[in-house]
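Q: this is a predicted model, with the sequence first.
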Amino acid sequence: MEPVLYDIKDAARYLGVAPSTLRYWEREGLVRAGRNRGNDYRQYALHDLIDASEIAFYRRLGVPVRELAGYRTLSARDLDDALDRTARDVEQRIAEGQSAADAEAEFLTDDHFEAWYQDICSQLKQYEG
């Protein structure tokens, strides 16, 4: 019995990613695809989809592609470390976003906003006249 093979469109749909994402992961060495001898199109066997689903899982958690390089040889500890680095990066981006939001809120509630608004209004009046 011949194994079931999936084209890139079906494989991408099953994984919840774009076909271009699968091609990118292949270029980066994260996934493998066989080739159809007749037309050289990519073909994914079930084991290819299982491997790709692991990559999709870690990508959904925010782990960068560069962290997953050589994932087949990464230990559980290496993957945990990559997740820890990703979590720290996300926390830092959240903190930076909160700082920016706080600064914006301060600006909007401060006298700065009133002065800015008055300045814009006076500039607009120059163009009207």
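A: That came through, no problem.

Q: alpha carbons only for contacts and neighbour counts from here, please
A: Fine.

Q: what about residue 59, helix or strand, and which?
A: helix 46-60 (DSSP states H and E).

Q: show me which residues of the helix or strand that that helix is followed by are buried.
A: On the C-terminal side of helix 46-60, the nearest following helix or strand under DSSP H and E is helix 76-109. Judged by neighbour count (16 or more other C-alpha atoms under 10 Å), helix 76-109 contains these buried residues: 79, 82-83, 86.

Q: take this one as well and set it beside the first:
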Amino acid sequence: MPLKSLKATDSGRFFYINRLYKNQINQENKKMDVSAVLMQLKPLHMQQVHDWQCSLKARQDEVIETLKAEQVHIESWFYLQLHGQDYLIAYMRADNIQKAQNIAKLSTFPIDQVHKQFKTSWQAIYPAELLLDATAT
């Protein structure tokens, strides 16, 4: 609701409408939770990574459906090798990370079962600490 399209008949009504408009802007610009983790893979599990990646790419519509159910706006995965060891980095931006994780744990979506099975290839998980979150709007 653009403010310039509103007409106020008195100062009290204008203040109320202006407050509603500011609340809407604040909700639209609401900060989201951000999370990143580093997963060390078990040795010789790169085939599982490849299979998981192919599955998720082929079933992209299901992936998007689960992200919506979890209120996740962005989920990105990266691979890196460090000193001969394989790792994955997962990045997520959601309305509420804890809520998203709880929803995922209880999910009955078939694609989430693929992801749960994939987690068995992880040897260790290292949560990252957020140092800076800058967004240009």
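A: Structure's in. What do you need? In this text the structure is predicted, and so the values were computed from the model without any measurement.

Q: got a TM-score for the pair?
A: A TM-score of 0.27 describes the superposed chains when it is computed by TM-score structural alignment, normalised by the length of structure 1; 49 aligned residues with a C-alpha RMSD of 4.0 Å.

Q: before we move on, the earlier item: okay, buried residues for the helix holding residue 59 of structure 1 please.
A: Neighbour-count burial for helix 46-60 of structure 1 flags 48-49, 52-53, 55-56, 58 (criterion: 16+ other C-alpha under 10 Å).

Q: and for stretch 57-70 of structure 2?
A: Of the residues in stretch 57-70 of structure 2, those with enough neighbours to count as buried (16+ other C-alpha under 10 Å) are 62-64, 66-67, 70.

Q: next one: residue 125 of structure 2 from residue 64 of structure 2, what distance?
A: Remark: distance between residue 125 of structure 2 and residue 64 of structure 2 (C-alpha to C-alpha, to the nearest Å) = 24 Å.

Q: how is residue 120 of structure 1 assigned, secondary-structure-wise?
A: Going by DSSP: H, G, I helix; E, B strand; the rest coil, the secondary structure assigned to residue 120 of structure 1 is helix.

Q: contacts only, for it.
A: For residue 120 of structure 1, no residue counts as a contact, taking C-alpha atoms under 8 Å, 6 or more residues apart in numbering as the criterion.

Q: how does it look with 10 Å?
A: Shown here is residue 120 of structure 1, whose contacts under the criterion C-alpha atoms under 10 Å, 6 or more residues apart in numbering are residue 114.

Q: quick one: it and residue 113 of structure 1, what's the gap?
A: In this structure, residue 120 of structure 1 and residue 113 of structure 1 are separated by 10 Å, where distance is defined by C-alpha to C-alpha.

Q: just give me the neighbour total for residue 123 of structure 1.
A: Taking other C-alpha atoms under 10 Å as the criterion, the count of residues near residue 123 of structure 1 is 11.

Q: buried stuff in the longest helix seen in structure 2?
A: For structure 2, the longest helix by residue count, based on DSSP state H, is helix 11-28. Of the residues in helix 11-28 of structure 2, those with enough neighbours to count as buried (16+ other C-alpha under 10 Å) are 17-18, 21.

Q: helix or strand right after that helix?
A: strand 33-41.

Q: name the residues that touch the very next helix or strand once past that following strand?
A: Past strand 33-41 of structure 2, further along toward the C-terminus, the next helix or strand under DSSP H and E is helix 46-58. Helix 46-58 of structure 2 is contacted by residues 41, 59-60, 62-64, 77, 79, 86-88, 111-112, 114-115, 117-122 when judged by C-alpha under 10 Å, 6+ apart.
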